[in-house]
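> Pasting the sequence and the predicted model now:
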Amino acid sequence: MARLNLLEETRFEKLPVSVYPNQQIASVTVAARIAHLIRTKHQKGETAVLGLATGVTPIAVYKELVRLHKEEGLSFKNVVTFNLDEYYPMKPDAMQSYVTFMNENLFNHIDIEKQNIHIPDGTLAMDDIASFCLDYERKITELGGLDLQILGIGRTGHIGFNEPGSAPNSGTRLVTLDDLTRRDASRDFGGKENVPTKAITMGIGTIFKAREIILMAWNKKKAPIIKKAVEGEISGDVPATYLQLSEHVEFVLDQDAASDLTRFDTPWLVKDCVWDLPLTKKAVIWLSKTLDKPVLKLTDEDYNNNGMAQLVVEKGSAYTINIDIFNKLQHTITGWPGGKPNADDSERPERALPAKKRAIVFSPHPDDDVISMGGTFIRLVDQGHDVHVAYQTSGNTAVWDDDVLRYVEFAIDFNQSMGEDNSKLTAVYKDMRNFFKEKQPNQIDTKEVRLVKGYIRKTEAISGARYAGLTDDHIHFMELPFYETGKTQKNSVTQEDIDLTKTLLQKVQPQQIFAAGDFADPHGTHIVCFNIILAALDQLKDEAWVKDCWLWMYRGAWHEFEAYEIEMAVPLSPQEVIRKRNAIYKHQSQKDTPVFPGDDAREFWVRAEDRNRETARIYDQLGLANYEAMEAFVRYKF
């Protein structure tokens, strides 16, 4: 019976899927399977032939394999490896080379024989590539084929670098990279323009010949393409769907990557559910949007025809459910994000008391505050709350080099007009120009360049916070040490980062904290900054003020909360939308074309307005008041 229930839950899924609580547990599980294969082959005196992947996805797997080698004696002497792909052209000692990646993450730390390592050669002459690819295939065949191939998946649905349009029987070859793939790689190359347009990759046909295939995917950004690969029709538009034809494949996912699969996203379509309030709210909003009907107009028939008959039976009628969920949605809306004084707060998202609250807006980068919650920020100040803003990092990697020269040129001219000695500044300026002429993609800036870039972001942040109404003593620049590497790869968080946060929290003792809960930023800075806040609060939990402190998460720079998640929706008037836009405009270095735009071509102010208007539109569609825009928040219970 349990097996039948599982088949019903997974009936939309066209291949085996294993879901783990997080990527660390999943990675350790995959590493254990690889280790078992290696040991089994060793006991038989045979060679284990592995197909390996690169990118962020397999890093934890490789880390665990290194641990197994060093701590549990796992030997790689009987292992031969073939990597999936390599950029072309690419020097093997380049930072972005997959040779460098594999050496740093695996090969330099285990006892594998160097002659047993095979990675496509990115230095070949164009005329030599075809013969190299045939030889690559021949070597795999002579070893009896791949025992195990591990894969990641790109957001185009590519496996290896088999982009949309790849044939299911394709072999190792030179390919042209999709624009989205190059955008996703841009952080490693210091801009999309530096990413190679081509790569050498194993083909889908080559991958298919492996006796076992494990495709891994982590985090929410991969959820949409995983749904297509697992539940969609087989199509050359999504090459990973060809894996549905294999009898030897398994998808290994964390909960976030699996979250769009039917059994997790809309479980009422495949099984009986425990209808708690969060699931009921999600299902009713889904039904309303699916049928394009306001919540209060949904009928028993609507529920029964869309997998939600059990909910009607439990709650009594559609009318009862509709009223309850409508009221819950209505109660999320407030024009008083700091709480409304002298009001009944039993059905409001924030407490009425104290009437004037101490609040800190934590901003991971120097513009996240106004981009994501600029309207609420301004309203909190307008309504008389004691608001502080804390910029957690300098953001000094996200400024164009020519902006640095422009600002230094301004300083030189200003000093000259004031009769100051310019010799030292002029020398620094000359060094900067020479540095920029020779600068390589992703090369760390000099100390002086980093300082100027940090000053640019700092002055913009001050201007934006002043526009919101703050005085200078309420504007804090934390410059958390984990960020200050001068490159996109940051240091690990230390107690120093947490202590700096604790010091500020103890100084302000806020009743409200606003923090970025938007974890889709390209470099992962948001989640790191959020976890630092949580660690600081955990270490301060015995202090009296912490017990009366609420933590609100905001989004907007990269994506928005779903309607069913929202616990506080702050409506913005047309005039407030313009004020928010003006606050974002203060960040001129991020306007037009920022250094790290992600895969969204819109300017940040346009993204913010579009998302805020979409939230308001969804509330209107559900049958609530029609506002110009809304900023959304979710309370984190710590």
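Okay, I see it.
> From here on, just use CA atoms for contacts and neighbour counts.
Fine.
> which SS class is His476?
strand (DSSP: H, G, I helix; E, B strand; the rest coil).
> try Ile150
strand.
> Quick check: it touching Ala217?
No: contact between Ile150 and Ala217 fails when scored by Cα atoms under 8 Å: they sit 10.9 Å apart.
> hey, where'd the strands end up in the stretch 101-250 of the chain?
Using DSSP state E, counting those that start in this stretch, the strands found in the stretch 101-250 of the chain span residues 117-118, 148-151, 173-176, 198-201, 213-217, 249-254.
> got CSV for those strands, with distance to Glu347 too?
Output for the strands of the stretch 101-250 of the chain, formatted as CSV (distance: least, Cα to Cα, whole Å):
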stretch, distance to Glu347
strand 117-118, 63
strand 148-151, 49
strand 173-176, 56
strand 198-201, 57
strand 213-217, 40
strand 249-254, 36
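> here's the one I want to compare it with:
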Amino acid sequence: MNVSTSTLYHKPGKFENSRFEKIHNVIFESSNAGSIAVANEIATLIKEKQKNNKTFVLGLATGSSPIKVYDELIRLHEEESLSFKNVVTFNLDEYYQMDPDNYQSYYYFMHEYLFNHIDILPENVNIPKGNLTIEESAVFCNEYEEKIKNLGGIDFQLLGIGRTGHIGFNEPGSHFNSSTRMVTLDYITRADAASSFLGIDNVPKKAITMGISTIFDAKRIVLLAWGQNKSEIVKETIEGEITSKKPATYLQQHNATTIILDTEASSQLTRINTPWLVDNCEWNEDLTNKAIFWLCQKTSKTILELADKDYHEHGMGSLIENDESAYELNIRVFNKLQRTITGWPGGKPNSDSEKRPERSTPEKKRVIIFSPHPDDDVISMGGTFDRLVSQGHEVHIAYQTSGNIAVSNDEALKFAEMGLEINPESDYYQKIIEFIQSGNKNVPDIQELRKLKGLIRQKESLGATRYFNVPDENIHFLNLPFYETGAIKKNALSNADIEIMIDCIDKVRPHQIYAAGDLADPHGTHKVCLDALFAALEKMKVLSYMKDCWVWLYRGAWHEWDIHDIEMAVPMSPDQVLRKRTAIFYHQSQKDGVMFQGDDSREFWVRAEDRNKTTANRFRDLGLTKYAAMEAFKRYFF
């Protein structure tokens, strides 16, 4: 069930559709809404303690999941006079070895995102120390435990969850009785943190973490999980067996735990993903399509091979109990899916538009492809990009960010040294070389280095777009301000970002917009760029020319749309697959040593080809024509 921010979700107990679920959970439409609800609960508990002149002991987490909770707590402090003077905090963890003044430390993180903006007393802030000797750390861990116990335990513990199922840094294998201690980090945990450290090689291998038993002693636990990347571990945590291999499953035994989810993180839960297995469904077209595609996979049959028996044996009998037979239903769903396939992503001239995903008129369309990073366009929709250009449409590419942080120092050093060789008197290149060779990883890149890295990615992009025969004047480097901080932490989306987007759209006045709808991007830029587009469209939708603009969302290197979500599928021949690969190869700085690839070691061109081939195979398995590869899109209505 989707719940508004005003709902009192925080009393675990019996909950709907609990046949599969073992932990109380609440799904919100967005991480913003869920975060506000959690912050309000914390604020309420703080105030209750204040009325009785008591201390409120708050356990805190780091990482991206709680940031919006902290933003709302700061707002409550600044605008509604919420005081934190009676609050004592204990953070879950810290990297080892890590000095507190290192901008990658959790000490720095907590002060940056919360403590510097509220009135908490400095002596009431407790964060594990990551800069002690091993012997000193053992003593510190025992003292940390004693301090929590002496305050009567943690009143409210905020948690995130890693894809290994870790809570805090309690990695797979952690014992239920574990206390605060030093641990070795799992490879996946380190891979997920690689973006913050500019590469996995820079991520510490050890950490200090509060133990499972310490967390479990908290009177109230709220775990946050946002995004599609967390959906699989969320399902295992809520529906799976309790196991040390997935430490978050221990929370099934805690009687005051709630897991707060957004729609993407909840997508694999049985009641969301396959609700017909839980209870009777109210069937709509989207759910019907999803269920039939699932049934095909379950039975290894094509759509047109499904029989009444298949529907009844898999909890879907109600679909064919009305006027429509299995045969008629199969034909209808098959025809709809078939009509999503088109070799004319800009619309086929002189065709029946009702049977195609795009309009036939105007025959030549103005198109903007928004690319969050300087290679998302060719990685995610290179084949479609090529088709649009070759079919005569006026194609513009708008690169929303410079992508400079994804260029390694080693790559930038090559260009700086070439520049200095050509111009030995250049202070510019000399300054860059000296900064890189200093080896200081604890400070953001200097402005000169950021500019060089941005230029590297810009020129790579022009190589790819020229290969596809797009005029240089149709390439737009927007350099949205939110991104240009020189550090992993980005600014919030601002009116300046949105106005740049509006200006770009207004200059082109497009009939089609393509944008990245892939929210699994591990460093969050895709989501901010998509939010910028949505905000721009909201402001522009009253304009007459925008009524003729259709928006198509593509996904990136990490995930593809589910079959039932796909509204346009563009097939590619083997030759087109090779052309797409060549375009990706122009992005040489991202080819051999990808800095932000998560736990997938494949290069982006390999991921893209595998993903496109898998999509084509899924269509084939449903009984449609076999293609070498396919790119998929979902329409967004504004």
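Looks like it came in fine. No experiment lies behind these values; they were computed from the predicted model shown.
> helix or strand for the spatially most central residue of the second structure, which one?
Central residue of the second structure (Cα atoms, centre = their mean): Ala520, 3.1 Å from the mean position. Counting by DSSP states H and E, no helix or strand carries Ala520 of the second structure.
> Map it onto the first structure.
Residue correspondence to the first structure (TM-score structural alignment): Ala520 of the second structure is matched to Ala520.
> Excluding chain neighbours, give the residue nearest to its match in space.
Distances taken as Cα to Cα, 6 or more residues apart in numbering place Trp558 nearest to Ala520 of the first structure, at 6.0 Å, with adjacent residues excluded.
> ok, back up a step: show me what contacts the residue nearest to the centre of the second structure?
227-229, 558-559 (Cα atoms under 8 Å, 6 or more residues apart in numbering).
> quick one: the lengthiest strand in the second structure aligns where in the first structure?
Ordering each strand of the second structure by length in residues (DSSP state E) puts strand 629-636 first. On the first structure, the counterpart of strand 629-636 of the second structure by TM-score structural alignment is residues 629-636.
> mean distance, that stretch to its aligned residues in the second structure?
After superposition onto the second structure, stretch 629-636 of the first structure sits on average 0.6 Å from its aligned residues (mean Cα distance after the TM-score superposition for the first structure).
> What residues sit buried inside that stretch?
629-635 (16 or more other Cα atoms under 10 Å).
> any idea how far it is from the chain center?
Remark: stretch 629-636 of the first structure is offset 19 Å from the chain centroid, using Cα atoms, centre = their mean, to the nearest Å.
> Identify the residues contacting that stretch?
So stretch 629-636 of the first structure is contacted by 372-373, 375-376, 550-555, 560-561, 565-574, 577, 609, 612-617 (Cα under 8 Å, 6+ apart).
> So among those residues, which ones count as buried?
Listed as buried from the contacts of stretch 629-636 of the first structure are 372-373, 375-376, 550-555, 560-561, 566-572, 577, 609, 612-617; burial here means 16+ other Cα under 10 Å.
> all helices for the stretch 301-450 of the first structure, in order.
309-315, 318-330, 368-382, 401-417, 423-438, 447-468 (DSSP state H, counting those that start in this stretch).
> Point out the most buried one among the ones you listed.
helix 368-382 (a mean of 25; mean count of other Cα atoms under 10 Å).
> Trace that one over to the second structure and give me the residue numbers.
With TM-score structural alignment as the criterion, helix 368-382 of the first structure aligns to 376-390.
> what's the mean distance for that stretch versus the first structure?
Compared with the first structure, stretch 376-390 of the second structure is 0.9 Å away on average (mean Cα distance after the TM-score superposition for the first structure).
> Could you measure from Ser325 of the second structure over to Gln338 of the second structure?
20 Å (Cα to Cα, to the nearest Å).
> Could you list which of the buried ones among the contacts of stretch 629-636 of the first structure belong to strands?
Short answer: those in strands (DSSP E) are 550-554, 568-572.
> Using TSV, lay out these together with distance to Lys282 of the first structure.
As requested, those are exported to TSV (distance: Cα to Cα, whole Å):
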residue	distance to Lys282 of the first structure
Trp550	24
Leu551	22
Trp552	20
Met553	19
Tyr554	19
Met568	16
Ala569	16
Val570	20
Pro571	21
Leu572	24
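> Which one of these is nearest to Leu425 of the first structure?
Nearest to Leu425 of the first structure out of those is Tyr554 (Cα to Cα; 40.9 Å).
> In the second structure, what sits opposite the closest one in the alignment?
For Tyr554 of the first structure, the aligned position in the second structure is Tyr554, judged by TM-score structural alignment.
> Would you agree its match is in contact with Ala516?
Yes: using Cα under 8 Å, Tyr554 of the second structure makes contact with Ala516 at a distance of 5.1 Å.
> mind listing what Asn162 of the first structure touches?
175, 201-204, 239.
> where's it relative to Thr241 of the first structure, distance?
Counting by Cα to Cα, the gap from Asn162 of the first structure to Thr241 of the first structure is 12 Å.
> Show which residue of the second structure lies farthest from the average position.
Most peripheral residue of the second structure (Cα atoms, centre = their mean): Glu425, 44.4 Å.
> List the contacts of that residue.
Contacts of Glu425 of the second structure (Cα under 8 Å, 6+ apart): none.
> The first structure: matching residues for stretch 103-118 of the second structure?
Taken onto the first structure by TM-score structural alignment, stretch 103-118 of the second structure occupies residues 95-110 there.
> tell me which residues of the matching stretch are tucked away?
Going by 16+ other Cα under 10 Å, stretch 95-110 of the first structure has these buried residues: 95-102, 105-107, 109-110.
> and those residues, which two are the farthest apart?
Gln96 and Ile110 (21.4 Å).
> Residue in the second structure paired with Thr262 of the first structure?
Here Thr262 of the first structure is matched to Thr270 in the second structure, going by TM-score structural alignment.
> Kindly provide the distance from that match to Asp310 of the second structure.
19 Å.
> And Lys634 of the second structure, by the same measure?
Lys634 of the second structure is 29 Å from Asp310 of the second structure, by Cα to Cα.
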